[in-house]
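Engineer: No letters, just coordinates:
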């Protein structure tokens, strides 16, 4: 299933894509694509629905973040060896874990607004993992059983705040609009091999990132298991799993967002995003 949320900001309704790529309304069955609606039992009930019998949503409404009411937005840094190299940092022996504040979450095609005084804002296409079952101290072998599905994330980052303002990564990662998520949550059963998905990102039509989840240092299963040792993961929590090379910081010379650019990004089978950058 491809689950989504559509409508004006703060008034999003739950939806699902039908076989022709049209949005069908799920309001009669769930109140939101969030929390307990993402448990295995709830997803099994949705899977039994006759999608073509659901109300058709006309037009092309705004898409909100594909997960609502996110309680934790956990991020992983330096999870691709070639990205660590372009960042001038060592390949980590254990996952680098930080937070993106949930207030940064926006829809996949909403504007990215640079914070006042930003001089080093950057892009990062990433695979997002949406938790569907409470995970606490789970093993790697059972970790994926706790995953509801996957989505595209743009881990927008202000590098000066991230790396030069006290060395606390969270500072540069959680500005408002720095967490576009979506367009859809693709349930785990529809992703044959999460460790073999191509991913890409363009800025103003120029391809900067072109990678694959197969080059992750720590797999999705390893990351879910590891994070479950640090915190209790709850249904609807999101883990964004790191980026392949090609970020602005790694260009020679570096390229950072000034405002006015259009960012397009996507992951195989999970859809595409497009954001206009503004100040």
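Structural biologist: Now that the structure is in, tell me what you want to look at. Not measured: the values here are computed from a predicted model.

Engineer: When you work out contacts or count neighbours from here on, use the C-alpha atoms and nothing else.
Structural biologist: OK.

Engineer: Tell me which residues touch the closest residue to residue 199 other than its chain neighbours, please.
Structural biologist: Distances taken as Cα to Cα, 6 or more residues apart in numbering place residue 267 nearest to residue 199, at 4.3 Å, with adjacent residues excluded. Counting by Cα atoms under 8 Å, 6 or more residues apart in numbering, residue 267 touches 127, 152, 197-200.

Engineer: Filter those down to the ones in strands?
Structural biologist: Among the contacts of residue 267, DSSP state E puts 127, 152, 198-200 in strands.

Engineer: out of those residues, which is most surrounded?
Structural biologist: Among the ones in strands among the contacts of residue 267, the one with the most neighbours (other Cα atoms under 10 Å) is residue 152, at 30 neighbours.

Engineer: One more to weigh against that first structure:
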């Protein structure tokens, strides 16, 4: 099952709501409620926090997909995509999680534990929103990453059980003020925290969309050119390991987001277009401005 957050023409104040991403096009969840007498929550964060995402997925793989085929779709030219949601409880970043990237940055193989940091929700933007380069921050890098969306509360979960906590996956772009971080490694949190320094994709793909997650490729794209590409299998710490590891530090709640690290970063300047491309997800694209 694939969901998106979008606004569309004719909606009151063009508010962002959830729609199914089908092969025919987008079917708003609100239309399903209206035309079939259902009462699903119409935004992804509320679906997660109410504990009803699993029920929606079960409905979809029952008779739901067939029912959606009978409903109208949104015209493409009337749709504006947004971030999955704007106020996650926690956004947790993982640094240097691909072997090639870790050696590039540190000159040596990684340690035995992940590098973690937090992103404030004020840094969050969505598709087509502008990445604003802060004055005096020096060089800024953008990093495409697979993001994990947590679907249920978990604490001290075992790695073999961690997949059960995943609601789905999405695209993300994580920005870093490289010059600030280079001055002192302890400045990492500041370098990651500027407004517009995290873009979160519009689409959520549930785990059943991927028969083999390890083969999934993540691409960092600059001005239409793929600059870095690697697969989940090349992560130093797998998605399930990260969930387990983090859940032993802090309780993970529905709607929390884990950024799993980048296959490679690109320096960005005003006028650039940067993308995160992952198969089965809507490409995340942002422009860069001052």
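Structural biologist: Done, it's in. Model, not experiment: these values are computed from the prediction.

Engineer: Mind checking the TM-score on these two?
Structural biologist: Once superposed, the chains reach a TM-score of 0.89 (TM-score structural alignment, normalised by the length of the first structure), with 270 aligned residues with a Cα RMSD of 2.1 Å.

Engineer: ok, back up a step: looking at the contacts of residue 267 of the first structure, which is nearest residue 31 of the first structure?
Structural biologist: The closest of these to residue 31 of the first structure turns out to be residue 152 (Cα to Cα; 22.6 Å).

Engineer: That closest one -> the second structure?
Structural biologist: By TM-score structural alignment, residue 152 of the first structure lines up with residue 171 in the second structure.

Engineer: if you skip the residues just before and after it, what's nearest to that match?
Structural biologist: Residue 171 of the second structure sits nearest to residue 201 (Cα to Cα, 6+ apart), 4.8 Å away.

Engineer: ok but residue 109 of the first structure is inside a helix, no?
Structural biologist: No - under DSSP: H, G, I helix; E, B strand; the rest coil, residue 109 of the first structure sits outside any helix and is assigned coil.

Engineer: That one contacts residue 266, doesn't it?
Structural biologist: No - between residue 109 of the first structure and residue 266 there is no contact under Cα atoms under 8 Å: 11.8 Å.

Engineer: Give me the more crowded residue out of the two.
Structural biologist: Legend: neighbour count by other Cα under 10 Å for residue 109 of the first structure and residue 266, higher for residue 266 (25 against 21).

Engineer: Could I get the contacting residues of the counterpart of that one in the second structure?
Structural biologist: The alignment partner of residue 266 of the first structure in the second structure, by TM-score structural alignment, is residue 277. For residue 277 of the second structure, the contact set (Cα under 8 Å, 6+ apart) comprises 144, 171, 218-221, 283-284.

Engineer: Out of these, which are shared with the first structure?
Structural biologist: Mapped onto the first structure and checked by both residues aligned by TM-score structural alignment, their matches' Cα atoms under 8 Å, the contacts of residue 277 of the second structure keep the contacts 144, 171, 218-220, 283-284.

Engineer: where along the second structure do the helices fall?
Structural biologist: Counting by DSSP state H, one finds helices in the second structure at the ranges 29-36, 44-49, 53-59, 65-68, 99-106, 178-183, 188-192, 239-247.

Engineer: Now do the same contact list for residue 136 of the first structure.
Structural biologist: Applying Cα under 8 Å, 6+ apart to residue 136 of the first structure gives the contacts 228-229, 231-233.

Engineer: now, the most widely separated pair of the kept ones among the contacts of residue 277 of the second structure?
Structural biologist: So, these by Cα to Cα: farthest apart are 218 and 284, at 11.6 Å.

Engineer: now the contacts of residue 136 of the first structure: which count as buried?
Structural biologist: 228, 233 (16 or more other Cα atoms under 10 Å).

Engineer: In strands only, show me the contacts of residue 136 of the first structure.
Structural biologist: Going by DSSP E, the strands hold none of the contacts of residue 136 of the first structure.

Engineer: would you turn the contacts of residue 136 of the first structure into JSON lines with distance to residue 42 of the first structure?
Structural biologist: Below are the contacts of residue 136 of the first structure laid out as JSON lines (distance: Cα to Cα, whole Å):
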{"residue": "228", "distance to residue 42 of the first structure": "22"}
{"residue": "229", "distance to residue 42 of the first structure": "26"}
{"residue": "231", "distance to residue 42 of the first structure": "23"}
{"residue": "232", "distance to residue 42 of the first structure": "20"}
{"residue": "233", "distance to residue 42 of the first structure": "18"}
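
Engineer: quick one: which two of the contacts of residue 136 of the first structure are the most distant?
Structural biologist: So for the contacts of residue 136 of the first structure, where distance means Cα to Cα, the most widely separated pair is 229 and 233, at 9.3 Å.

Engineer: any residues in contact with both of residue 109 and residue 266 of the first structure?
Structural biologist: Here residue 109 of the first structure and residue 266 have residue 273 as joint contacts, going by Cα under 8 Å, 6+ apart.

Engineer: Do I have it right that residue 118 of the first structure meets residue 157?
Structural biologist: No - in this structure, residue 118 of the first structure is not within contact of residue 157 by Cα under 8 Å, at 10.3 Å.

Engineer: Compare the two and say which is more crowded by neighbours.
Structural biologist: Between residue 118 of the first structure and residue 157, counted using other Cα under 10 Å, residue 157 has the larger neighbour count: 25 against 16.

Engineer: Name the residue closest to the centre of the first structure, please.
Structural biologist: For the first structure, the residue nearest the mean C-alpha position is residue 153 (2.6 Å; Cα atoms, centre = their mean).

Engineer: For it, give its distance to residue 49 of the first structure.
Structural biologist: Separation of residue 153 of the first structure from residue 49 of the first structure (Cα to Cα, to the nearest Å) stands at 28 Å.

Engineer: quick one: which of the contacts of residue 136 of the first structure is nearest to residue 213 of the first structure?
Structural biologist: residue 228 (20.9 Å).

Engineer: Quick check: that closest one touching residue 142?
Structural biologist: No - here residue 228 of the first structure does not reach residue 142: they are 11.4 Å apart, not a contact under Cα under 8 Å.

Engineer: what's the neighbour count on the closest residue in space to residue 270 of the first structure that isn't next to it in sequence?
Structural biologist: Taking Cα to Cα, 6+ apart, and ignoring the residues beside it in sequence, residue 270 of the first structure has residue 151 as its nearest neighbour in space, at 5.7 Å. Around residue 151 of the first structure sit 29 other residues, with neighbours defined as other Cα under 10 Å.
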